[in-house]
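*Asks:* from the sequence below, what's the structure:
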Amino acid sequence: MLSKSGCPTTMLSIRDALEAVEGRWKLLILFSLSQGPKRFKQIAREVQGITDKTLSKELKSLEANKLIDRKVYDTFPPTVEYSVTSHGLSLEKVLDELHYWGLAHRKEVIGK
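*Replies:* Just a heads-up that it's a prediction; the model follows:
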């Protein structure tokens, strides 16, 4: 059961967390990057259904929230690689719990 003590602070922290990972794609991008550093097109292939424009926007947001790191290599053309930061790795338990909840939810709603 969720605790109601410290409600304003709790609501603020939950809102901050949701803003950092809001939307349909951010957690999937983080999951993709949890396997190791990747380039843009590698992420786009793994996160099926995301457009390049949306992926670019979401990567910028994740970087602004210090959940991923963007490294540019001095090559021609420039090579850009994305990786999860230690702050981003702190979401591992959240991703695990979402995975298990999603399995239970699918079974409850769809019956599979």
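
*Asks:* from here on, contacts and neighbour counts on C-alpha atoms
*Replies:* Fine.

*Asks:* what ranges does the protein have for its strands?
*Replies:* 38-39, 68-73, 79-84 (DSSP state E).

*Asks:* which of these sits closest to Lys26?
*Replies:* Set against Lys26 and scored by C-alpha to C-alpha, the strands of the chain come closest in strand 68-73, at 10.6 Å.

*Asks:* now the second one, please; I'll put the structures next to each other:
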Amino acid sequence: DGFKLSQFKYWYHQWTKEVSPVMHLTHKAGDKLFIDYTGKKLSIVDRHTGELQDLEVFVCVLGSSQYTYVEASPSQKKEDFIRSVENALWFYGGVPNALVPDNLKSAVTKGSRY
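*Replies:* Alright, predicted model coming up:
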């Protein structure tokens, strides 16, 4: 007459090993530009001083086409963030309806679900 709880948990666990949950989102063309930093830094050698310099990796992705823009940036400070966004918009040749930052400090003043 069905599984007991322990048997259900066993078979559910087996099923989750095979199936990874995926959520597909649909976007209208030109509607949203998703913005974030990668978290991992790039290191370059300054050709004048020979010193190693860490750079942030700024990434933008258009929601519908997944067209991606990537830029090395000195920091995540507001000035560098704004410059990177401006460069991305020039790269894309236009402005989407919405810029969607992923809760990064230079773009979000107060976190919210909405």
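
*Asks:* any idea what the TM-score is?
*Replies:* Here the TM-score for the pair of chains, by TM-score structural alignment, normalised by the length of the first structure, is 0.27; 58 aligned residues with a C-alpha RMSD of 4.9 Å.

*Asks:* can you redo the strands of the first structure as TSV with mean neighbour count?
*Replies:* Formatted as TSV, the strands of the first structure follow (neighbours: other C-alpha atoms under 10 Å):
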stretch	mean neighbour count
strand 38-39	16
strand 68-73	16
strand 79-84	18
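
*Asks:* the ones you listed into TSV, with extra columns for distance to Glu108 of the first structure?
*Replies:* TSV is the format used below for the strands of the first structure (distance: least, C-alpha to C-alpha, whole Å):
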stretch	distance to Glu108 of the first structure
strand 38-39	35
strand 68-73	34
strand 79-84	32
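
*Asks:* so which of those strands gets nearest Ala17 of the first structure?
*Replies:* That would be strand 68-73 among those, by C-alpha to C-alpha, at 15.0 Å.

*Asks:* could you check the angle the closest one makes with strand 79-84?
*Replies:* 160 degrees (axes from the mean of the first three to the mean of the last three C-alpha atoms, to 10 degrees).

*Asks:* hmm, who's touching strand 68-73 of the first structure?
*Replies:* 30, 59, 62-63, 78-85, 88 (C-alpha atoms under 8 Å, 6 or more residues apart in numbering).

*Asks:* can we see that at 10 Å?
*Replies:* Defining contact as C-alpha atoms under 10 Å, 6 or more residues apart in numbering, one finds that strand 68-73 of the first structure is touched by 29-30, 33, 37-39, 59-63, 78-89.

*Asks:* which non-adjacent residue is nearest the residue most central in space within the first structure?
*Replies:* Centroid check for the first structure by C-alpha atoms, centre = their mean gives Leu27 as the closest residue, at 2.7 Å. Distance criterion C-alpha to C-alpha, 6 or more residues apart in numbering; nearest residue to Leu27 of the first structure, sequence neighbours excluded, is Val21 at 6.3 Å.
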